[in-house]
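> Fold the following, please.
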Amino acid sequence: MSSDALWYADMTTGPNGQDFTVMERLAEIRERYGPDDLVTRFWKKAEPALIEAVRRTQARAATQPM
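Have a look, this model is predicted:
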């Protein structure tokens, strides 16, 4: 998917430029916004698709020559 690389970048980078795993990033969002915030609820619904996009991007990157 064409959006995978964008989602990968967003889901592996923290608000201050930190390197995160996708699971760390999702936890950071939940912690920052709280469980009832609209942002947290959106990411919770989108989580499976986001995780899969990150996995697809990592798989594609692993097969590319350096």
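
> only C-alpha atoms for contact and neighbour calcs from this point on.
Fine.

> Walking through this structure, point out its helices one by one.
Per DSSP state H, the chain carries helices over the ranges 4-11, 22-33, 38-62.

> and the nearest residue to residue 11 once chain neighbours are set aside, how many neighbours?
Among residues not flanking residue 11 along the chain, residue 22 sits closest, at 5.3 Å (Cα to Cα, 6 or more residues apart in numbering). Other residues near residue 22 number 23, with proximity taken as other Cα atoms under 10 Å.

> Also this sequence, please, to line up against the first:
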Amino acid sequence: MLIKDLEDYRKYTVAGELFEEKLLHPVGLIATNGMAALAANGADAKKMVGLFWNTSVRSGVRRY
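The predicted structure follows:
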């Protein structure tokens, strides 16, 4: 499984095309993926939960 740097998370269109703008809250996406992975049995489920667990809370303007 490829894990991206937080600064490299981007938005995609429904057709899967990449938007140029960065995702404003990548930690929120990681949290969502981690929570969804709790209901999954796939090989990457534990990795996604681990990624969320080990992701630092953001600071600055875009913190929660």
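
> Any idea what the TM-score is?
TM-score of the superposed chains, computed with TM-score structural alignment, normalised by the length of the second structure, equals 0.39; 48 aligned residues with a Cα RMSD of 3.6 Å.

> Surely the residue nearest to residue 11 of the first structure is in contact with residue 9?
No - using Cα atoms under 8 Å, residue 22 of the first structure is not in contact with residue 9; the gap is 9.7 Å.

> Start and end of stretch 33-43 of the first structure, how far apart?
Using Cα to Cα, to the nearest Å, one end of stretch 33-43 of the first structure lies 11 Å from the other.

> Please apply the same query to stretch 33-48 of the second structure.
Counting by Cα to Cα, you get 7 Å between the two ends of stretch 33-48 of the second structure.

> cool, and stretch 32-45 of the second structure?
The straight-line separation of the ends of stretch 32-45 of the second structure (Cα to Cα) is 12 Å.

> again with stretch 11-27 of the second structure
13 Å.

> next one: stretch 11-20 of the second structure
Using Cα to Cα, one end of stretch 11-20 of the second structure lies 8 Å from the other.

> I figured residue 7 of the first structure was touching residue 54, is that so?
Yes - the pair residue 7 of the first structure / residue 54 is scored as a contact, 6.9 Å apart, by Cα under 8 Å.
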